[in-house]
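Chemist: following is a predicted model, sequence given first.
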Amino acid sequence: MNTTTVPGSRLPTTIPEYLDQLRAALTGADKAMIQDAVYDAEEYLRSEMAENPGRSEAEVIASVAGSYGAPDEVADIYRETEVTVARALRPPVPPKRTSALGRFFGVVADPRAYGALFYMLLSLITGIFYSVWALMGFSTSTGLLTVIIGIPLLLLFLMSIRLLSLAEGRVVEVLLGVRMPRRPLYTQRDKPWMTRLKELFTDGRTWTALMYMVLMLPLGILYFCVAIALLSTSLGLIASPLALFVGQGYVFTFGNWNLVTEAPWLLPLFSVIGFILLFATLHLARAVGLFHGWLAKHLLVRTPVV
């Protein structure tokens, strides 16, 4: 296991300094994990400060260093925990196939392909909701900036975008297998309110998350239509031989042919084509899952500043 520590660093005397050292100790780790670690550390230190109102930050940090740990120790614990949790949650790895046919048909044993396919079907609903919320919320709040209610409404809207991005990250992690944040973004709570509100506007991830919500409408429509078209076509072709048992009134056409009456011997061939198309659909779903996981990672997770 590769760990990154900060050798020789002194024990921090303030919570922001502690969090800065923790981020530095986690350099190179998954940025979603860094966001979770920083948030957890801040929550713990703030709760300790609340329980010890008569003590300074330096005294509280020194007292909890033995139980919670110094920043580099906490970083090592998070790295080890991340590996343990990832192994526990990892779906069964399908056996490696050496032949091209084995790799093609082996996708049926890949759980990520089914998760990505379900995400493609679900994305129409989430895409419509996210985009309508983003477009209506942004247009309404900015349109009311000329009156006093516009500014707090815009702030609430931007905070809701962060909340939605956190919820979407959980969906992406469960269905697509991409590590996403499980905690909100860290905000240094001892900063003045105006400074924190200014950071909400200047934080690039606020706007990339908003862009993600808007993009989900065309992407959701595309994902859903492609998934439905391929699934219905492949399943229809697979079931085509059943047309022989339905009766002469059933029509299964290919070009100008009604295969049921003119070429029934071709129906088993179309059924085989349907099976192949179904496996190709799973491959495409897995590729879409990889692409969308990459997109969500880059637009919804803030790169830590060390």
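Modeler: The structure has been received and is ready for your questions.

Chemist: drop to CA atoms for contacts and neighbour counts, all remaining ones
Modeler: Will do.

Chemist: so residue 10: helix, strand or coil?
Modeler: coil (DSSP: H, G, I helix; E, B strand; the rest coil).

Chemist: any idea how far it lies from residue 18?
Modeler: Residue 10 is 10 Å from residue 18, where distance means CA to CA, to the nearest Å.

Chemist: next, the one to line up against it:
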Amino acid sequence: MNAQGLPTTIPEYLDQLRLALKGADPAMIQDALYDAEEYLRSELAEQAGKSEAEVIASVAGSYGAPEEVAEIYRETEVTVSRALRPPAPPKRKSALGRFFGVIADPRTYGALFYMLLSLATGIFYFTWVTTGASLSIGLSILIIGIPLLLLFLMSVRLLSLVEGRIVEVLLGERMPRRPLYTQRDKPWATRLKELFTSGSTWTSMLYLLLMQPLGTLYFGLAVTLLTAAVMLAAAPLSVMIPGVFDVTIAHWTISTMGTWLLPLVSLFGILLLFATLHLARGIGKFHGWLAKQLLVRDPVV
């Protein structure tokens, strides 16, 4: 391959790759930049004595120029997305069909499960961040406080990567599959400085803190609405099994209502159940967007 026009430094290569991937999914761009820098720096370490320009020129034939790598990632992304995408529910033209069709959408159940799971993950994230930050700041006056602070900030990035995988699996939002790249041969002080100056550290920490109130809200909505919907839908059982199954609404028990009201109460419960599924899918889309905004960043080159 003719090396004319190839970048002469790794940062320049990454800038050209980022430009070639302009408009692509930010999470995919982060993965592509991580892979490219990891590969180029490993080649630079193996080919000791050669300059960055020489290494880039020597691997251009096997790894590719930035434009070629960008094209490969775009094609691979389409292939992988199609393979991992759950079967799409049949399209329904009528409003009634779309309303009840939510039950056939796999994303609905992923979002619902995420809402139930978010209480546990939110409490864990919040506890980890507040405890880690308190210990790190409190011990910063001692020698042990510096490495503890470094480990804490690195753990925030690790948790953000783990959370991203959960979001992608359950909510279907494309998230990074690689961590932010940190050049290993940089001095320890420089890497620590980058942890402080990188916006991804603080946006990830903000996300982990937000998960506690959001997780509580998601869990409360899911449990409350699902319980109410199921109990109302099963209202006729209060007559069929008196004294065993009954529902109280505003100090009125269903079993004391007129029998003619039971079908209406049951119908309302069924409608509430489907409305809850729509709400879960909407929350899933919102939270996927929020995770993409706070957890996806370009690496520091």
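Modeler: Structure's in. What do you need? This one's a predicted model, so the numbers in the text were calculated from it and none came from an experiment.

Chemist: circling back: higher neighbour count, residue 10 and residue 18 of structure 1?
Modeler: The neighbour count for residue 10 of structure 1 versus residue 18, taken as other CA atoms under 10 Å, is higher for residue 18 (23 against 11).

Chemist: give the equivalent position in structure 2 for that one.
Modeler: Residue correspondence to structure 2 (TM-score structural alignment): residue 18 of structure 1 is matched to residue 13.

Chemist: and the alignment partner in structure 2 of residue 134 of structure 1, what does it touch?
Modeler: For residue 134 of structure 1, the aligned position in structure 2 is residue 129, judged by TM-score structural alignment. Counting by CA atoms under 8 Å, 6 or more residues apart in numbering, residue 129 of structure 2 touches 156, 205, 208-209.

Chemist: going by neighbour count, which of the residues you listed comes out on top?
Modeler: Looking at the contacts of residue 129 of structure 2 with neighbours defined as other CA under 10 Å, the largest count falls to residue 208 at 27 neighbours.

Chemist: pretty sure that residue sits against residue 127.
Modeler: No. Shown here, residue 208 of structure 2 and residue 127 do not form a contact pair, counting by CA atoms under 8 Å, at 9.4 Å.

Chemist: tell me the counterpart of residue 270 of structure 2 in structure 1.
Modeler: With TM-score structural alignment defining the correspondence, residue 270 of structure 2 maps onto residue 275 in structure 1.

Chemist: repeat that for residue 68 of structure 2.
Modeler: Going residue by residue (TM-score structural alignment), residue 68 of structure 2 aligns to residue 73.

Chemist: do you know how far that match is from residue 141 of structure 1?
Modeler: Residue 73 of structure 1 sits 44 Å away from residue 141 of structure 1 when distances are taken as CA to CA.

Chemist: the more surrounded of the two?
Modeler: Neighbours around residue 73 of structure 1 and residue 141, counted as other CA under 10 Å, are more numerous at residue 141. The numbers are 20 against 17.

Chemist: what's near enough to touch that one?
Modeler: 150-151, 153-154, 157.

Chemist: let's have those residues in TSV, adding distance to residue 299 of structure 1.
Modeler: Putting the contacts of residue 141 of structure 1 into TSV (distance: CA to CA, whole Å) gives the following:
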residue	distance to residue 299 of structure 1
150	26
151	25
153	23
154	20
157	18
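
Chemist: picking that back up, skipping adjacent residues, who's closest to the match of residue 18 of structure 1 in space?
Modeler: Taking CA to CA, 6 or more residues apart in numbering, and ignoring the residues beside it in sequence, residue 13 of structure 2 has residue 7 as its nearest neighbour in space, at 5.2 Å.

Chemist: OK, contacts around that neighbour?
Modeler: 13, 16, 53, 56.

Chemist: among those residues, which two are most distant?
Modeler: 16 and 53 (14.3 Å; CA to CA).

Chemist: may I see the PyMOL selection of the buried members of the contacts of residue 141 of structure 1?
Modeler: In PyMOL, selecting the buried portion of the contacts of residue 141 of structure 1, with burial taken from 16 or more other CA atoms under 10 Å, looks like this:
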select buried, resi 150+153+154+157
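
Chemist: mind listing the helices for the stretch 101-250 of structure 2?
Modeler: Along the stretch 101-250 of structure 2, the segments classed as helices by DSSP state H, counting those that start in this stretch run 106-138, 145-171, 188-197, 199-233, 237-240.

Chemist: let me have the ones you listed in TSV, extended by distance to residue 99 of structure 2.
Modeler: Below are these laid out as TSV (distance: least, CA to CA, whole Å):
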stretch	distance to residue 99 of structure 2
helix 106-138	12
helix 145-171	20
helix 188-197	47
helix 199-233	16
helix 237-240	26
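
Chemist: quick one: which of those helices is nearest residue 41 of structure 2?
Modeler: Residue 41 of structure 2 lies closest to helix 188-197 among the helices of the stretch 101-250 of structure 2, at 16.1 Å (CA to CA).

Chemist: just tell me the aligned range of the closest one in structure 1.
Modeler: Mapping helix 188-197 of structure 2 onto structure 1 (TM-score structural alignment) gives residues 193-202.

Chemist: likewise for stretch 212-226 of structure 2?
Modeler: Residue correspondence for stretch 212-226 of structure 2 in structure 1, counting by TM-score structural alignment: residues 217-231.

Chemist: wait, doesn't residue 111 of structure 1 sit right on residue 91?
Modeler: Yes. Contact between residue 111 of structure 1 and residue 91 holds when scored by CA under 8 Å: they sit 6.8 Å apart.

Chemist: neighbour count winner among those two?
Modeler: Summary of the neighbour comparison: residue 111 of structure 1 and residue 91, criterion other CA under 10 Å, with residue 111 having more neighbours (18 against 12).

Chemist: can you count the residues close to residue 87 of structure 1?
Modeler: 11.

Chemist: residue 178 of structure 1 -> structure 2?
Modeler: Aligned against structure 2 by TM-score structural alignment, residue 178 of structure 1 finds its counterpart in residue 173.

Chemist: how close does the closest residue to its match other than its chain neighbours get to residue 110 of structure 2?
Modeler: What sits nearest to residue 173 of structure 2 in space, not counting adjacent residues and going by CA to CA, 6+ apart, is residue 288, at 5.4 Å. Using CA to CA, one obtains 12 Å as the distance from residue 288 of structure 2 to residue 110 of structure 2.

Chemist: now for the two: what residues contact both?
Modeler: With contacts defined as CA under 8 Å, 6+ apart, the residues adjacent to both residue 288 of structure 2 and residue 110 are residue 171.

Chemist: hmm, who's touching the match of stretch 212-226 of structure 2?
Modeler: Counting by CA under 8 Å, 6+ apart, stretch 217-231 of structure 1 makes contact with 117, 120-128, 130-131, 277-278, 281, 285, all of which sit outside it.
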